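>>> I'll drop the sequence and a predicted model, then ask my questions.
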Amino acid sequence: MDGSLPARATRTTCPYCGVGCGVRATPDGRGGATIEGDADHPANRGRLCSKGAALGETLGLADRLLHPEVRGKRASWDAALDAVAEGFTRALDRLGPEGVALYVSGQLLTEDYYAANKLAKGVLGTGNIDSNSRLCMASAVAAHRRAFGEDVVPGTYDDLDQADLLVLVGSNLAWCHPVLFQRAMAAKAARPDMRIVVIDPRRTATCEGADLHLPIAPGSDVALFAALLVHLDAHGCGDARYIADHTQGLAETLAAARMIAAEAPALTGLPATQLEHFCELWAMTPRVVTLWSQGVNQSSAGTDKANAIINAHLFTGRIGRPGMGPFSVTGQPNAMGGRETGALATMLAGHLEWDAPGEHAALADFWGLPRLATGPGLKAVDLFEALGAGSIGALWVMATNPAVSLPAGDAVRGALAAAPFLVVSETTRRADTAAYAHIRLPALAWGEKDGTVTNSERVISRQRAFMPWPGEARPDWWAVAQVAARLGHADAFAWSGPAAIFREHAAVTGLARPASRAFDISGLAARSDADYAAMPPTRWPVPASGPATERFFADGNVPAGRARLVPTLFRAPHAQPDAAFPLRLLTGRLRDQWHTMTRTGSVPRLMAHAPEPVLTLHPDDEPALPDGSLVRADTPAGSAVLRLARDAGQRRGTAFAPMHWTAQFAPAARINAALIAATDPLSGQPELKHTPLRVSPYAAAWHGFLLMPQSGGADLAAWCAVTPLEGGAWRHEFAGPESPAEAFARLRALLPAEEWVVLEDPVAGVFRAAALARGALAGFVAVAPAALLPPRDWLAALMTSGVLAPADRAALLVGRRADGPPPSPMVCACHGVTVATIVGCGAADVAGVGAATRAGTGCGSCRPEIATLLAREFA
């Protein structure tokens, strides 16, 4: 294994969402890289979103974990791996296979996933290996398996270009999968008759490109699609031949839908006329794609929601043909790879089944590991509850941050703190989970590791290394193989590199044939190392014999013989609002952030669009709470404190909070600590979008902010939010219970200064101080009893401007020059364009704004926001 690489352009794959965009990365010789979209990759055709475009800014080694650590002290790899093997051996001796577990991630490469699953199920003999993908797409997997007999995504991205109707269900595509959104917008521009419908309780950025928005009541998707199925049947839209030849279960499915459909207006909160309009539009448009994401999956009824969508497509035969089909898009770059390798508690490798005759035995024999687990293990939420109960004696967490991402987050942190033996493989010290580890193993990051990922349309792409291995960081699969060797199974893990693992993984998909199975890449099992290195994007299946198929389910090509229409039931979200908790909390993602911010949180321009954690309410909900104030969000499970924002696009009775903030950036705003741990009974996916909520003022004696050249940490006040700024400075927002004078004195002491410019008004509780060094601004602190504080942006810019001009120095305590522009929020992260610049450029449409300011001409994910600004300006 060689950690050195030449400085040249390398084709690789983006590590963010499940779109799986191709990237061309060229090291810049200074520890970073220039990034551009790969025009030849079928997923994105050269497009990148704001996060992907900023990947070159995430490659620094600040806060990297570069050496193994045992009990907080640096150790050799041999010592750390010995300790891992010993810890798992002790747990096996004490608790058996049920007492050990791995928790892995869609951030892993397929080869890492395969190695981890083989270790867990084959060596440790436990089904207790689950992935953070359980939090994003497990309900889709369960629905696919019920409907198709296997986890198979029927659609491809080309269908978005060809559909006449695109229905987006619980998917803010513009922010969460921006490249697909831009592709859909391009298709609509080319074919103006194309229609887009968004089904979402919130009016998101995606709605700006839609012809119809259905703001359904949270959790009511099954009712909506039951009404659609009944409408399709009543109007003769069923494909009788397809139903008869290729499906089963119609009678009971229609009977279940009829029981719900009459109540659909009341259950969804939509007018009957609006429901009828949607059903007619769907019925009269043969080429329809229904695309869904976390708004469907992250629910205690997520599997039924997904099956209700699939039922409509099976009933009409609108599946597997160009421009039509149900389409689940995944949240992570390799969620699909984890499903393929069996790195979920409910699956075996290669889509093999525990209860299929001969398949378990075939895998045990192929691996030469007779202790192969004989049944499913604990899913994510159950796994961490078992850890908290003392039933798990050893846990290995890889490339994920469950201390932040799981519901009932404080209970999860308690379980991690009490774990008898916890191993964490990580790239960064900033992951909250790493703080609890007994052993920390330094993993390779994107740009350093080498392997494959599979995107939402079943395309396997290479993720190639273009940066050297830093410190003693090593591949995850290598660490797994080393532990397996210490447990007596060196031969079964004696891989020379990722190509060898991929060949073995591909061979597994050919086991137990001729059983009908869609996932088959056995035709790739004989690829040489050179072929693997050069492998182009490749959609499965790739069988060793017989023809490959580009599409499933059309013209009778149903892998399991017959697809199944599945009766679905309307089940209200697990916990309902009541007098004590009258609102409903929805969570989700921001445009420029990724998961728990361990990568994107260090990039100033990705933090600029939303620098603080915000709770959004409809203007009519809790009207006594001032916009911009700090509020306490309490639920039956816990609480968080966030900045209040108002949005008329928020459905009344609901609140929205982003899921990204961690203890590293805003510890009191960890919203998942307030989410109940209800799960879908079939998929085990947690209900991350339906927690009863009450909102109240956050009692603070003072508010303030601190600008300084480095991060002071997020523990400087009872409430704190930390943000990196362009030029290297850091912004800290605060609130706390002590007196303003005490807070000011404490925070001012953190700033180095040769000279001070100070305002102190103890009676009013207003304090401001600018720290100067050699005539330049070295820091600034402001404290007041209320949240009305000087603007930050101009002061932050001054910290990198050198010696202050007299006019700037005179205006320091005000926060802006009298002749300067007022502060303006960032809109375009790619080109740093603000609201004021957009509104003031004189253009009347999005294209004109792009020509004048470049806003919206990068990734394009800000284009809906620009359109909204222009509509407001020219209303």
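That came in fine, so what should we check first?

>>> use CA for all of it now, contacts and neighbours both
Fine.

>>> what's the helix or strand for residue 291?
Assigned by DSSP states H and E, residue 291 falls within strand 288-292.

>>> Sketch out the helices for the stretch 751-875 of the chain, chain order is fine.
When assigned using DSSP state H, counting those that start in this stretch, the helices of the stretch 751-875 of the chain occupy the ranges 793-798, 806-810, 835-840, 846-853, 863-873.

>>> how far out from the middle of the chain is the third one?
Its chain's average C-alpha position is 31 Å from that of helix 835-840, according to Cα atoms, centre = their mean, to the nearest Å.

>>> in it, what's buried?
835, 837-839 (16 or more other Cα atoms under 10 Å).

>>> one more structure, for comparison:
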Amino acid sequence: MRATTESATPSVKATHCTATTCPYCGVGCGVTLEWEDSESGPRIVSLAGDTRHPANYGRLCVKGSALAETLSPQGRLTHPQVRDAAGVLREVSWDTALDLIATRFSALRETHGAECIAAYLSGQLLTEDYYLANKLFKGFVGTPHLDTNSRLCMASAVVAHKRAFGADAVPCSYEDLESAELVVLVGSNLAWNHPVLFQRLKQARIDNPLLRIVVIDPRVTDSCEIADLYLGVRPGSDARLFNGLLAYMAERGRMDRLYLEAHTQGFDAALKAAKVDDCSLAAIARDCDVDVERLETFYYWFTTQLHVVTLFSQGINQSTSGTDKGNAIINCHLAGGKLGLPGAGPFSITGQPNAMGGREVGGLANQLAAHMDYDTPGARTLVSEFWQAPNLPEGPGHKAVEMFAALGRGEIQALWVMATNPAVSLPDSEAVRSALARCPLVIVSDCVSDSDTLAYADVILPASSWSEKDGTVTNSERRISRQRGLLVPPGEARHDWWQLAEVGKRMGYEQAFSYAGPHAIFREHARLSGYRNATPRAKAGKRMSDELPCVKRLFNISPLAELGRQGYDDLIPIQWPVYRNAQGDLVGTRRLFEDATFNTPNGRARLVPVTPQQPHQQLSDAAPLRLNTGRIRDQWHTMTRTARSARLMNHRAEPYIELHARDAQARKLEDGMLARLLSRDAQGAIRGDYRARVHISSGQRAGEVFIPMHWNDHFASHGRAGALLAGLTDPFSGQPESKHGAVEVIALESEWQATLLLAPELLGSRSAFAAAIEALDGCYWARIPQDTLVRYQLAGGGQPDWQRWCDEQLGISADLWGEDTTHKELRAAGLVEGRLKWWLRVAPSSSREFRQPNVAWLGECFATDQLAPRERRSLLAGRPSGQADAGAMICACHQVGEATIRNAIQAGDTTVESLGARLACGTRCGSCLPELKRIVEEERSHERTDTSLEMA
């Protein structure tokens, strides 16, 4: 929806407003862009949350609020490129690149069969892109090997839904959080991973004092801020916990017998499986490693409340038994009749903005389009008939981890990667890189140049990005929203759907891939959702021949196929299934299964027997620590978008290793030290080597480690979490076990550490920086882009000749040079005609006095054309004279550091509200509020301790 407001004053440019959606997590927040026309096209003036969008009602997290800061054309791919016989990438025309792909695909299919071709997609794609990719590869190229990075986050939930409900159908809506009596967060750090939904839940708790919240997680996360009860379970024990809950419900007569008898099947078998293990509270508490009284409290709350929502996410899904864990949760809701009601149901929260949309169109290897799959009778015939597709495969293809294993074996000869970075994100990433390197044809469609996967590409296709591309996405509550294009893609970048359609045409399928735009693709997708759909609402008003196959499916948006171009452009957010009411209005569905009728053949939901399993990555003497990986608050996936915003790089500037104090002490590690995480393969050889700073946390269980998943080879020397993980997967979903690695941690041996700040033009290329670090004998580096400079944290061995290194590698000699022989510390700076070009500080790795400079102030110095004498005098100190250190960044919106916050608390601002009034921290997006509360509580605790010592 677009609105235009003309200014009353002719000298002021007209301002326009466009409603779109955020491209980050699965909450699916609405965003409004204020923009004006310029000579080069539309220019965004401001960005805010859309107050009318029902997912967020105007709220945005820190990542969403920083979106406009990520739109710089710098680092964008702008021209198609093809690697020549010498291995050099050269710019070519679109015709050359697309003809090459079509010709090679046709030749490979003729020589080796269609199954030698594969595609790997992403939840970052719009539904229209996803739909066309599925149609091209499965329907016309004829390969079943099309999968998506949603396999890494949501595949287990998909299978759990299908086993229980007969369809991949999330029954809840966000408004159920406001109606619930109990909300259970399990395997979900909502505060960091879905911050807007966390704020919504927090407000619901304020509005309803009777609402209770339980957090179940091995780590004490910021989500615990609003918890009434926390269960710090042993990793992997979730199925045991919920099997125990099912048995507890049965033993205490807390099941809904009428609901079970009328609307479900399989209860007896599920209960029998749960009771194979000792179901006493003491035994369950022992196996889950939780306090027995806390366990009983959780069970009592769950069984005595009807309106219960269980939010679950990657902590459940990313396991070799993730599907069973999902079904163990669903079993408990079915047994108590706790779904299909306001404030009740199992609620899987998706990781990506369009993970749900990808599932709708068949983006997973075991799916067909429109929520159908290969094992559904009649589905293959129906899709083939609708598309008039000559080559639809007989059965499913390789799931993501299997696909790259087949790539490594040479079975797949061509791979098209779209909008994702598998060289970083997949487990056993060294094996993935080896597989990419040996593949004869790798095509990568992306919008940015700092994706590690581009190093293996034979063809690079520049794609449009957020705020440029146009289409739809579906969020975690089944809500379809328009993501609207506004800006002009740079250079020759083109939309993903266009690239796919052009290849389809060049392969001889002109009629099947001629679309006037994304609206035409969406209408076809909508028509297919209702085509021979046997659900009552889909059949309403339609005549269907009994001789033609029908497939019953809940997903139905066929009324949207009636929308013209303008109706598509003006589409407001709506939840599927979509139907027309008696007045002819389009109506969405807030909540599924309100009539307790499911998508199974007999209409009954299925309880699934679950046998708890241990993680498959086994601990050993060489790898005694359990590894957990996940997202952090201010970063997204492999940082290709969020790292373009300087303020998003300051909350957690480097990769880190979160440890319990006991594990750190046993290995003689201290907070802030550099360390290595090592994992090993079955033969004992090192699989992965991860290097990062130690972060000692009281919220981390002993014997366990947490690391962020985001860093790649563009931002850290050894920061890939995927390198540590084995490629072990759930047998039903194919989802890898990313939460249960096995590692050891040791100190990183280095003699010196350094902070190096550079003007962006120095060491601008990746190869130049690699050569510079190699000359230093470096063992660690992290790159932290800022607005006016690039910050590097370095560590290495030997005794470098720093003056010579600066001259040779930076090309600018030091104007300022200072050495502290007592502390063996060096500080230097290089200027050109009075303008700061580089700044360096080096100290021994053993030094405990190594403090970071005031990077914000130095950034201003880098931006100043001519430094004043007082600024030059302060350069070597790294901060203005007398200025205190702000500390680690807590509030990214207003750039407020931890030291500043603690000083304010000590000065009397002892509440989050008073801190906000003084410093503005926490007053914008709210993402930092849990950390602010924790710091306030820590300072109060210190004050109480100091007081008690004085009294003693």
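Looks like it arrived, so ask away. Remember, predicted model here, so these are calculated numbers, not experimental data.

>>> Mind checking the TM-score on these two?
Overlay of the two chains. TM-score (TM-score structural alignment, normalised by the length of the first structure): 0.96; 869 aligned residues with a Cα RMSD of 1.9 Å.

>>> hmm, back to that, what range in the second structure does the strand holding residue 291 of the first structure sit on?
Aligned using TM-score structural alignment, strand 288-292 of the first structure spans residues 308-312 in the second structure.

>>> now the matching stretch, how far from the centre of its chain.
With Cα atoms, centre = their mean, you get 20 Å for stretch 308-312 of the second structure.

>>> average gap between that stretch and the first structure?
Superposed on the first structure, stretch 308-312 of the second structure shows a mean distance to its aligned partners of 0.5 Å (mean Cα distance after the TM-score superposition for the first structure).

>>> for stretch 820-827 of the first structure, how far is the first residue from the last?
Criterion Cα to Cα, to the nearest Å; first-to-last residue distance in stretch 820-827 of the first structure is 20 Å.

>>> quick one: contacts of it?
608-609, 791, 793-794, 816, 832-836, 855, 862, 865-866 (Cα atoms under 8 Å, 6 or more residues apart in numbering).

>>> List buried residues within the residues you listed.
Buried residues within the contacts of stretch 820-827 of the first structure, counting neighbours by 16+ other Cα under 10 Å: 608-609, 793-794, 816, 832-835, 855, 862, 865-866.

>>> How is the counterpart of residue 584 of the first structure in the second structure assigned, secondary-structure-wise?
Under the alignment by TM-score structural alignment, residue 584 of the first structure pairs with residue 626 in the second structure. Taken by DSSP: H, G, I helix; E, B strand; the rest coil, the conformation at residue 626 of the second structure corresponds to strand.

>>> State the distance from residue 626 of the second structure to residue 937 of the second structure.
Distance of residue 626 of the second structure to residue 937 of the second structure, computed by Cα to Cα: 29 Å.

>>> Which one's more surrounded, these two?
Each of residue 626 of the second structure and residue 937 has its neighbours counted (other Cα atoms under 10 Å); residue 626 has more, 23 against 14.

>>> Give me the spatial nearest neighbour of that one, chain neighbours excluded.
Nearest residue to residue 626 of the second structure in three dimensions, chain neighbours excluded: residue 704, at 4.6 Å (Cα to Cα, 6 or more residues apart in numbering).

>>> residues contacting the equivalent of the one you found over in the first structure?
Alignment note: residue 704 of the second structure maps to residue 654 in the first structure; criterion TM-score structural alignment. Applying Cα under 8 Å, 6+ apart, we find residue 654 of the first structure in contact with 583-586, 617-618.
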